[in-house]
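K.L.:
Below are the sequence and a predicted model for it; my questions follow.
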Amino acid sequence: MKLRHEGSEIFIPDGIEEEKAFSRTTHLGIGAHPDDLEIMAYDGILRCFKNPGAWFFGIVVTDGAGSPRDSFYKNYSNEEMKVVRRQEQKKAAIVGEYSGVAFLNYASSEVKDPKVVSVREDLKDLLQAIRPRIIYTHNLADYHDTHVAVALRTIQALRELPPESRPEKLYGCEVWRDLDWLIDRDKVSFDVSAHQNLATALISVYDSQVAGGKGYDLATIGRRRAHATYYASHQVDVSTSMIFAMDLTPLIADDRLDIVDYVQGFIDRFASDVRQRLQQLL
């Protein structure tokens, strides 16, 4: 497949033909940066790991140039960081036995600009070729602008596909804002207790981030453990690791739904829940 941006690439860890790597994929993650897939889409990675009937494919939309850096990486230029972060993502794909990873190589500013239609077109081409059953992307209440932009471009691309080419489920997952605030009936929970060694390894591959000043390895695993324990106040733990998500499927099942109003609905239901509890106890 020919992607539009200079420096874009499709990486297939096991070297199989691109078309076969696409067709065997069942679970797809669409993240803004290298390492976002391993943080937010681990449910899909885990479901496909060592599973001959399921394969995970990742799409990394940006080039990863603007990340903070320290230690060995303190004096790395943006161009050098792009190379390092792509290599780290490839290592994660090998460790996690992904079907493949597509690097779209856009700058964050391009992804955030609605006028740069090539972002949406690249996503649309890949979605049409891969046709996964399940897609994980960023949640629409994330506070990182590039993450929200990637989720929006994903929804826009999916809405341009015929209904039969759309996935069964689209989930918005956690990176730069937890989703434990969602009320219970709105909260999608993924039990990711299995293979904690794999979960840790996938995050730890990103040495430029972990050693470079961001403790994603401990924070990501810790957040999942906290979610599992605080999931239910009056029950024993049913999981040791949990990821929360926002169900975005209605936005691609009904193109008439307003995206802003849809997300505001989650916030309004949370606000109502807090208000009602306070009023009952006053």
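P.N.:
Perfect, I can see it now. Numbers count the residues shown, from 1 in each chain.

K.L.:
CA atoms for contacts and neighbours, from now on please.
P.N.:
Fine.

K.L.:
how about the helices in this structure?
P.N.:
Assignment of helices within the chain using DSSP state H yields the ranges 18-23, 36-40, 42-48, 78-95, 108-112, 117-130, 145-159, 196-204, 207-210, 216-230, 249-253, 259-281.

K.L.:
Give me the helices and strands touching the fourth one, please.
P.N.:
Helices and strands in packing contact with helix 78-95 are listed as strand 100-106, helix 196-204, helix 207-210; criterion 3 or more C-alpha pairs under 8 Å, 6 or more residues apart in numbering; DSSP states H and E.

K.L.:
Give me the residues contacting the shortest one.
P.N.:
For helix 207-210, the external contacting residues (C-alpha atoms under 8 Å, 6 or more residues apart in numbering) are 67-69, 72-73, 84-85, 88, 204, 215-217.

K.L.:
rerun that using 10 Å as the cut-off
P.N.:
34-35, 67-74, 76, 81, 84-85, 88, 203-204, 213-218 (C-alpha atoms under 10 Å, 6 or more residues apart in numbering).

K.L.:
buried ones in that helix?
P.N.:
207-210 (16 or more other C-alpha atoms under 10 Å).

K.L.:
same deal with stretch 165-184?
P.N.:
Buried-residue list, stretch 165-184, by 16+ other C-alpha under 10 Å: 165-167, 169-176, 178-180, 182-183.

K.L.:
Equivalent analysis for stretch 71-86, please.
P.N.:
Result for stretch 71-86 [16+ other C-alpha under 10 Å]: buried residues 73, 81-82, 84-86.

K.L.:
Repeat that for stretch 10-27.
P.N.:
10-13, 21-22, 24-27.

K.L.:
Surely Asp180 is in contact with Thr229?
P.N.:
No. Asp180 lies out of contact with Thr229 (C-alpha atoms under 10 Å); the separation is 11.6 Å.

K.L.:
A further structure is provided below for comparison with the first:
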Amino acid sequence: MKLHQPNADVCIPDGSPMSEALARTTHLAIGAHQDDLEFFAYHGIEACYASKENWFTGITCTDGAGSSRTGLYSDVTDEEMQHIRTEEQRKAASVGEYSAMIQLGMPSSAIKDSSNTSCIEDLVSILSQARPETVYLHNPADKHDTHIAVTLRSIEALRRLPIDQRPKQIWGCEIWRGLDWLIDEDKGLLATSARPNLQVALNGIFKSQIQGGKRYDLAVMGRRLANATFFDSHAADSETGFTWAMDLSPLVHDENLDITDFTLGYVERLKLDIRNRIAKFSAI
């Protein structure tokens, strides 16, 4: 498999041939940056951990050059940061026992350029060999520009696959904008209670970001717990963590669906829910 960027990196933690690592993949996640997968796709990582039937493959699209840096990393160059973040992602793949970890090494600017098809072509090449049953993406209501661009390129890549090769389930998960605002009927409930030590270990690997000024490790765990606690006001917690997600499967299975209209449909249903709740108790 030939990828576009010369700095693209492929890691197979157990040393299997690339073709075998992709062929056994059941769960796959596509993220923008190193650490995104561990934060939004833990549901898939945990489903495959120590399993003989399920295998998780991760794809990180960008090169990590533009990340925040202070403290110990304040004087690190973009080139050095790319190497650091690539190695952190490799280590996470090893700790999480991934089937494969592929880093495309693309500049964010190239992925944001809708006329540049390199990212889409790389993704199609990987997906054609992996054929996962479940895919995790950023959600299209995220507020990070690069996350949105990666989501759009990913959906385009999935739509280019033959219909019988497209994943059954595609989740759009939360990072830069939580999905607590989705009405309950629209929430994809991805339980993240299992193996808390694995969660902490994976989150803590990305020291260049944590020590570089962002406590993602604490924030992600706090969000998962808050999601579980504030989900149902009248029932005891059934889980200690949830990641909320949008079901993006219709966007991949029906190419005629408009991504903007599909996403705004969630907003319209929230708007209606707010209106109805106020009307139910209003004396005005």
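P.N.:
Thanks, I have it. No experiment lies behind these values; they were computed from the predicted model shown.

K.L.:
of the buried residues of stretch 165-184 of structure 1, closest to Met246 of structure 1?
P.N.:
Gly172 (4.9 Å; C-alpha to C-alpha).

K.L.:
mind listing what the closest one touches?
P.N.:
30, 40-41, 135-142, 148, 151, 179, 188, 244-249.

K.L.:
ditto for Ser74 of structure 2
P.N.:
Here Ser74 of structure 2 is in contact with 68, 208, 211-213 (criterion: C-alpha under 10 Å, 6+ apart).

K.L.:
can you rerun that using 8 Å?
P.N.:
Gly212.

K.L.:
Please work out which of the helices and strands packed on helix 78-95 of structure 1 is packed deepest.
P.N.:
Burial of these is given as mean neighbour count (mean count of other C-alpha atoms under 10 Å); strand 100-106 ranks first at a mean of 23.

K.L.:
mean deviation (superposed) between that one and structure 2, please.
P.N.:
On superposition with structure 2, the mean distance recorded for strand 100-106 of structure 1 (mean C-alpha distance after the TM-score superposition for structure 1) is 0.7 Å.

K.L.:
can you list contacts of that strand?
P.N.:
3-13, 21-22, 56-63, 90, 93, 119, 122.

K.L.:
mind running it again at 7 Å?
P.N.:
5, 7-13, 21, 57-63 (C-alpha atoms under 7 Å, 6 or more residues apart in numbering).

K.L.:
of the residues you listed, closest to Val263 of structure 1?
P.N.:
Distances from Val263 of structure 1 to the contacts of strand 100-106 of structure 1, taken by C-alpha to C-alpha, are shortest for Val61, at 22.6 Å.

K.L.:
was I right about the closest one contacting Gly31?
P.N.:
Yes. Because the distance of 6.3 Å satisfies C-alpha atoms under 7 Å, Val61 of structure 1 is recorded as touching Gly31.

K.L.:
what about the nearest residue to Glu121 of structure 2 once chain neighbours are set aside, how many neighbours?
P.N.:
Spatial nearest neighbour of Glu121 of structure 2, chain neighbours left out: Ala157 (7.2 Å); criterion: C-alpha to C-alpha, 6 or more residues apart in numbering. Ala157 of structure 2: 23 surrounding residues under other C-alpha atoms under 10 Å.

K.L.:
follow-up on the earlier one: so which of the buried residues of stretch 10-27 of structure 1 are in strands?
P.N.:
10-11, 27 (DSSP state E).

K.L.:
For stretch 51-65 of structure 2, list every residue counted as buried.
P.N.:
Buried, per 16+ other C-alpha under 10 Å, within stretch 51-65 of structure 2: 54-65.

K.L.:
quick one: which of those residues sit in strands?
P.N.:
Reading strands off the buried residues of stretch 51-65 of structure 2 with DSSP E, I get 56-62.

K.L.:
Redo the residues you listed as CSV? Include distance to Glu97 of structure 2.
P.N.:
Listed next are these as CSV, based on distance: C-alpha to C-alpha, whole Å:
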residue, distance to Glu97 of structure 2
Phe56, 8
Thr57, 9
Gly58, 11
Ile59, 14
Thr60, 16
Cys61, 20
Thr62, 22
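
K.L.:
Looking at these, which is nearest Asp237 of structure 2?
P.N.:
Closest to Asp237 of structure 2, out of all of those and judged by C-alpha to C-alpha, is Phe56, at 27.8 Å.

K.L.:
Output the ones in strands among the buried residues of stretch 10-27 of structure 1 as TSV; include the columns distance to Gln196 of structure 1.
P.N.:
Listed next are these as TSV, based on distance: C-alpha to C-alpha, whole Å:
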residue	distance to Gln196 of structure 1
Ile10	28
Phe11	25
His27	20
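
K.L.:
quick one: which of these is nearest to Arg131 of structure 1?
P.N.:
Using C-alpha to C-alpha, these come closest to Arg131 of structure 1 at His27, 9.2 Å.

K.L.:
okay but that closest one is in contact with Ile59, surely?
P.N.:
No. Using C-alpha under 7 Å, His27 of structure 1 is not in contact with Ile59; the gap is 11.2 Å.

K.L.:
before we move on, back to that, redo the buried residues of stretch 51-65 of structure 2 as CSV? Include distance to Glu268 of structure 2.
P.N.:
CSV is the format used below for these (distance: C-alpha to C-alpha, whole Å):
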residue, distance to Glu268 of structure 2
Asn54, 37
Trp55, 37
Phe56, 34
Thr57, 34
Gly58, 33
Ile59, 32
Thr60, 32
Cys61, 31
Thr62, 32
Asp63, 36
Gly64, 35
Ala65, 37
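
K.L.:
Just flag the most distant two among those.
P.N.:
Top of the distance list for the buried residues of stretch 51-65 of structure 2 (C-alpha to C-alpha): Asn54 and Ala65, 32.2 Å.

K.L.:
quick one, which of the helices and strands packed on helix 78-95 of structure 1 is nearest to Ser233 of structure 1?
P.N.:
Nearest of the helices and strands packed on helix 78-95 of structure 1 (C-alpha to C-alpha): helix 196-204, 24.0 Å.
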